[in-house]
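K.L.:
Any chance you can model this:
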Amino acid sequence: MNPLHTELVRLYFADPQHALLHDATRSPLLGADGHVRCAVLELARPADWSLLGAVWRGVQTDLDLPAPAIAINGADGYQLWFAWQQPLPAAEVTDWLQALCRRYLGAVPPARLHCWPGKATADDDPAPPLPPTLHPRSGQWSAFIAPDLAAVFADEPWLDRDPGLEAQAHLLGRLEGMKPQDFAKSWQLLQPVPLAPTPGASPAAPHFAAPQPSREGYPTDTPAAFLQAVMQDASAPLGLRVQAAAALLATR
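P.N.:
Sure thing, here's the model as predicted:
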């Protein structure tokens, strides 16, 4: 394998141990068991890094996740490529992506967004091609790009030449996939928290909890210790304490 293929396998292939033996009729991003190790969020028509950049920053600062890879799709949009260290059911990842879009891109018309894996079946919603590749309509190259260069491609989200295996591998080599506890914690933070009803008032619609920074004194040596501390913190919002309790139970 060349250096780029090694990094693609490490981060995104559904079954990295059998990367060279995958079914040629099936994308290596989707396992035969319906599990995935990656997800793609694309914002296009037009490309807008100010919007997707907020997601890229938010997943790191609000959800404490590793940085996803940034890519241009070779025609009209940006992509974020998320990676997991262990496979997850595609349906769970789909729900996570939808929650992520509701949190950060709720005002964006759905026609401009494409999430993979999505709600459609695998045949109706094929996995996106891994960059770098030639786009079938534009004839231009998709590519992974560095965060500090992302805004440069707003008007032309493509390259007119192959970006090169070594350069692409170098960009991906800096990235890490999410650990299982990363996913569990982010999923809890993305859940809607119902407001406490006011006596005599109609039930309030659910709202999304604002990202909460770790409080001083919370232990961070293990996820279980962190969740236990949140659950027992009487000053923390009740919704977060309930979420912490649910996440703690799920680990036992």
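K.L.:
From here on, just use CA atoms for contacts and neighbour counts.
P.N.:
Will do.
K.L.:
element containing Leu88, please.
P.N.:
Take DSSP states H and E as the rule and Leu88 turns out to sit in strand 77-89.
K.L.:
other SSEs contacting the next helix or strand after that strand?
P.N.:
Going down the chain from strand 77-89, the next helix or strand is helix 90-104, by DSSP H and E. On a contact count with 3 or more CA pairs under 8 Å, 6 or more residues apart in numbering; DSSP states H and E, helix 90-104 meets strand 35-44, strand 113-116.
K.L.:
hang on, the earlier thing: would you mark the buried spots in the strand holding Leu88?
P.N.:
Gly77, Tyr78, Gln79, Leu80, Trp81, Phe82, Ala83, Trp84, Gln85, Gln86, Pro87, Leu88 (16 or more other CA atoms under 10 Å).
K.L.:
and for comparison, fold this next one:
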Amino acid sequence: MQKLNAELSRLYLAPPEGGTRTISLAFRKQAGDGETGHWERLCTVANALQAQSGLPAPAVSVSGDGAFGLWLSLEEPITVAQAQEFARLVGPGADTVAGPLPPCLNQASGKWAAFIHPGMGASFADDEGLDVQPSEAGQLALLEGLESIGPALFAQALEQLRQSAGVSPRAAQQASGAGAAAEGLLLKDATLEDIAAFLHSKNIEPTFRFLK
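P.N.:
Sure thing, here's the model as predicted:
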């Protein structure tokens, strides 16, 4: 667990003096969503953040209690109010807190919250949690390539969101012509072969448990 804890600390844990280095969003099913609507809303937000604001790819999780989570890491702490404002502006229709930082057991459901490979998100649409504890190696592989958002880039993205308040991420994405299936964005579905190759690149032998 030492390596995994180090990655979680690098990305998300704030120093003792306060503030937060994490912006998280929870996407739950809403009326009219259908089977995968909540996942598609997460993808729309994540893709817009990368395509419009140039932010690094966020982490994606299942909550163990019926939600997908989107996790943004900040290089330097910001106030909780700033984090809430950013989440509110970027994620209409989403809860502004995705829950406890994965991986962890959801006591109410008995399922595990865990980070997942974004290309497998739709396969979790009916069961947003794991029945067994995720492997440390698999979780580590999903986190160690992620980058944090620098202060200048965060300030620029927040100001951009403020200026375009009232325009949904989907509308902004369509207006700009940004391709949702562009390289590196979440709506690009990954095959099992893609995920296995990713794990092999991390010297991890893939199993079904690792793929989740």
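K.L.:
What would you report as the TM-score here?
P.N.:
Superposed pair, TM-score by TM-score structural alignment, normalised by the length of structure 2: 0.72. Supporting alignment: 166 aligned residues with a CA RMSD of 2.2 Å.
K.L.:
Identify the residue range in structure 2 corresponding to the strand holding Leu88 of structure 1.
P.N.:
Mapped onto structure 2 using TM-score structural alignment, strand 77-89 of structure 1 spans residues 67-79.
K.L.:
Next up, the contacts around the spatially most central residue of structure 1.
P.N.:
The centre of structure 1 sits closest to Phe82, judged by CA atoms, centre = their mean, with a distance of 4.1 Å. Listed by CA atoms under 8 Å, 6 or more residues apart in numbering, the contact set of Phe82 of structure 1 reads Cys38, Ala39, Val40, Ala67, Pro68, Ala69, Gly177.
K.L.:
what's the spacing between it and His207 of structure 1?
P.N.:
25 Å (CA to CA, to the nearest Å).
K.L.:
and if you look at Trp84 of structure 1?
P.N.:
From Trp84 of structure 1 across to His207 of structure 1, the span is 28 Å (CA to CA).
K.L.:
do Phe13 of structure 1 as well
P.N.:
For Phe13 of structure 1, the distance to His207 of structure 1 equals 35 Å [CA to CA].
K.L.:
repeat for Pro89 of structure 1
P.N.:
When Pro89 of structure 1 is compared with His207 of structure 1 (using CA to CA), they lie 26 Å apart.
K.L.:
can you check Ala99 of structure 1 too?
P.N.:
Ala99 of structure 1 is 12 Å from His207 of structure 1, where distance means CA to CA.
K.L.:
Specify which residue of these two has the higher count of neighbours.
P.N.:
The neighbour comparison of Ala99 of structure 1 against His207 (other CA atoms under 10 Å) goes to Ala99, with 19 against 12.
K.L.:
and that one, what does it touch?
P.N.:
With contact set as CA under 8 Å, 6+ apart, Ala99 of structure 1 has these partners: Leu190, Gln191.
K.L.:
Can you tell me what Leu130 of structure 2 aligns to in structure 1?
P.N.:
That one, Leu130 of structure 2, aligns with Leu159 by TM-score structural alignment.
K.L.:
Now for its match: which residues touch it?
P.N.:
Gly74, Gln140, Trp141, Ser142, Ala143.
K.L.:
out of the residues you listed, who's nearest Phe153 of structure 1?
P.N.:
Lowest distance from Phe153 of structure 1 to these (CA to CA) belongs to Gly74, with 10.2 Å.
K.L.:
which one is His135 of structure 1 nearest to, not counting chain neighbours?
P.N.:
Gly74 (5.5 Å; CA to CA, 6 or more residues apart in numbering).
K.L.:
element containing that neighbour, please.
P.N.:
Under DSSP H and E, no helix or strand contains Gly74 of structure 1.
K.L.:
And for it, the neighbour number?
P.N.:
Here the count is done by other CA under 10 Å, and Gly74 of structure 1 has 25 residues near it.
K.L.:
Identify all contacting residues around the longest helix along structure 2.
P.N.:
Ranked by residue count under DSSP state H, the longest helix found in structure 2 is helix 37-53. The set of residues external to helix 37-53 of structure 2 that reach it, using CA under 8 Å, 6+ apart, is 27-30, 55-58, 68-70, 90-91, 121-122, 125, 156-157, 160, 169-170, 172-173, 178, 180, 185-187.
K.L.:
Pull out the buried positions in that helix.
P.N.:
For helix 37-53 of structure 2, the neighbour count (16+ other CA under 10 Å) marks 37-53 as buried.
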